[in-house]
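A.B. asks: Sharing a model that was predicted from the sequence below.
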Amino acid sequence: MKYPVREGISKARHSAVHLEMRDSYTPNDPEFARWRAGHRYNGDPARLPEWWGAWRDLVQETTARGVVMRRARIVSEPVTDYISYEHDMTFANVAAGELVRWLPRRRAADIPLPGTDLWMFDGESVLFTYFSGVGEVVDRERRTEPEVVQLVASSFELVWERATPHGEYKPVQ
């Protein structure tokens, strides 16, 4: 399967937003297994996995062009181990130039949300990501219909307004 997220980000002119709504992703990820075994990042970029460098470079290049990158995560509380893992390494997203916020699921109950995670580029196109029940990516779909883009844009903005900036969010265990 082609991975068009990087392509969308590299072509973005002014914005790239990411909405995440699952409580677990890629459960067989070896880095997540290391984290569960006690590895912590402690805000130290040198402790991040090797693949992180390519993402950091992409984010830094993109934000240097003036593109605003925002990531919002809707999470259940108490949080899962996977969300704790994501929270532990999100300092790196922020350091690279992403703006990240967290919204407890109960505060999103009255927001009309798309049925799956997504990226939206420049308020013009949406890239939906479809997952298996255990969190593996099974497909992606790009949509550009104005009503789809508008739904995503309005949903994301409501989430963003209610969400807590990463530096202030403390996961409920």
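C.D. replies: Nice, thanks for sending it over.
A.B. asks: all contacts plus neighbour counts: C-alpha atoms, from now on.
C.D. replies: Noted.
A.B. asks: can you give me the strands in this structure?
C.D. replies: Under the criterion DSSP state E, the chain contains strands at 15-20, 68-75, 99-104, 118-121, 125-131, 137-143, 164-165.
A.B. asks: hey, which of those strands is tucked in deepest?
C.D. replies: strand 118-121 (a mean of 24; mean count of other C-alpha atoms under 10 Å).
A.B. asks: thinking again about what came up before, ok, which of the strands of the chain comes nearest residue 59?
C.D. replies: Shortest distance between residue 59 and the strands of the chain, using C-alpha to C-alpha, is found for strand 68-75: 7.8 Å.
A.B. asks: Give me the helices and strands touching that closest one, please.
C.D. replies: Under the contact criterion of 3 or more C-alpha pairs under 8 Å, 6 or more residues apart in numbering; DSSP states H and E, strand 68-75 touches strand 15-20, strand 99-104, helix 146-162.
A.B. asks: Can you add distance to residue 124 and give the ones you listed back as JSON lines?
C.D. replies: Compiled in JSON lines, the helices and strands packed on strand 68-75 are given as follows (distance: least, C-alpha to C-alpha, whole Å):
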{"stretch": "strand 15-20", "distance to residue 124": "10"}
{"stretch": "strand 99-104", "distance to residue 124": "20"}
{"stretch": "helix 146-162", "distance to residue 124": "6"}
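A.B. asks: So which of the ones you listed is nearest residue 173?
C.D. replies: Across the helices and strands packed on strand 68-75, the minimum distance to residue 173, taken as C-alpha to C-alpha, is reached by strand 99-104, at 12.2 Å.
A.B. asks: Below is an additional structure, to be compared with the one above:
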Amino acid sequence: MLDENELGAYIDRHFTSTLFRLETLDLYDVSSNGEDFRRYVAGEPGPDMHRKGRWMDHIRSEVARGLHTYRVHVVHGPLTDYLRYEFEWDYVHNAAAGEHIRILDLTEQPSPEGLVSEDFWLIDEDHAVVMRYDSEGRFERGEIVQEGQLAEYRHARDATWAVAVPFADYWREHPQYWRDPPAA
């Protein structure tokens, strides 16, 4: 079992080339969002670019060192306010900084064979951590996947990545979810 700090250290220790994240929830209650989600829902301008800028610099630094993060978020449209916030205020910026993000909208395409119903990180090819959250989207713990189960998570990564839509394409094709029009 890994708490938030242990999870970060575990990823840092094993991340040497690729990091894959599968997300399946409609809501994540994480402190790293600061006040941005509340501000988004309230119609305030944002995001907090001081906070966001530091994260974008982190992503750019990883890319410059040859480290690449891939993410697939499995959704069921219509998007929740949280997902709209996450896409518009996080993913737009993370993708611009170099994170590879795709969306798998199961209301628009069938579930691929091999999709798992739980969030996980796959670190390089040799380590995986299943993420456990409570019903409010708060992180509870990470569970290290045993070596004999790694093939299931590699298959889930490959299956979802192959059919998911690149984030920029998905976002451009779904203006009904935009709170703010894209910057010109």
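C.D. replies: Perfect, thanks for sending it. As the structure is a prediction and not an experimental result, all values here were calculated from the model.
A.B. asks: Please state their TM-score.
C.D. replies: Overlay of the two chains. TM-score (TM-score structural alignment, normalised by the length of structure 1): 0.84; 167 aligned residues with a C-alpha RMSD of 2.3 Å.
A.B. asks: re earlier: what's the closest of the strands of structure 1 to residue 1 of structure 1?
C.D. replies: Nearest to residue 1 of structure 1, of all those, is strand 137-143, at 7.4 Å by C-alpha to C-alpha.
A.B. asks: In structure 2, what stretch matches that closest one?
C.D. replies: Under TM-score structural alignment, the counterpart of strand 137-143 of structure 1 in structure 2 spans residues 139-145.
A.B. asks: what does the matching stretch contact?
C.D. replies: 1-4, 7, 28-30, 127-134 (C-alpha atoms under 8 Å, 6 or more residues apart in numbering).
A.B. asks: picking that back up, among the helices and strands packed on strand 68-75 of structure 1, which is nearest residue 114 of structure 1?
C.D. replies: Residue 114 of structure 1 lies closest, by C-alpha to C-alpha, to one member of those: helix 146-162, at 6.7 Å.
A.B. asks: Which residues does the closest one contact?
C.D. replies: By C-alpha under 8 Å, 6+ apart, helix 146-162 of structure 1 touches 19, 72, 101, 103, 107-108, 111-114, 120, 123-126, 143.
A.B. asks: so what's the most centrally placed residue in structure 2 up against?
C.D. replies: Nearest to the mean C-alpha position of structure 2, counting by C-alpha atoms, centre = their mean, stands residue 71 at 5.0 Å. Contacts for residue 71 of structure 2 (C-alpha under 8 Å, 6+ apart) come out as 20, 21, 22, 23, 99, 100, 101, 102.
A.B. asks: Just flag the most distant two among those residues.
C.D. replies: Across the contacts of residue 71 of structure 2 (C-alpha to C-alpha), the longest gap, 14.4 Å, separates 23 and 99.
A.B. asks: Name the nearest residue to residue 11 of structure 2, ignoring sequence neighbours.
C.D. replies: Distances taken as C-alpha to C-alpha, 6 or more residues apart in numbering put residue 123 closest to residue 11 of structure 2, at 6.8 Å, once the chain neighbours are dropped.
A.B. asks: Contact partners for the aligned partner of the one you found in structure 1?
C.D. replies: With TM-score structural alignment as the criterion, residue 123 of structure 2 lines up with residue 121 in structure 1. Applying C-alpha under 8 Å, 6+ apart to residue 121 of structure 1 gives the contacts 8, 9, 12, 15, 16, 17.
A.B. asks: Would you quantify the distance from residue 121 of structure 1 to residue 165 of structure 1?
C.D. replies: Distance, residue 121 of structure 1 to residue 165 of structure 1, using C-alpha to C-alpha, to the nearest Å: 21 Å.
A.B. asks: before we move on, back to that, CSV for the contacts of residue 71 of structure 2, including distance to residue 63 of structure 2?
C.D. replies: Below are these laid out as CSV (distance: C-alpha to C-alpha, whole Å):
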residue, distance to residue 63 of structure 2
20, 14
21, 16
22, 19
23, 21
99, 8
100, 11
101, 14
102, 18
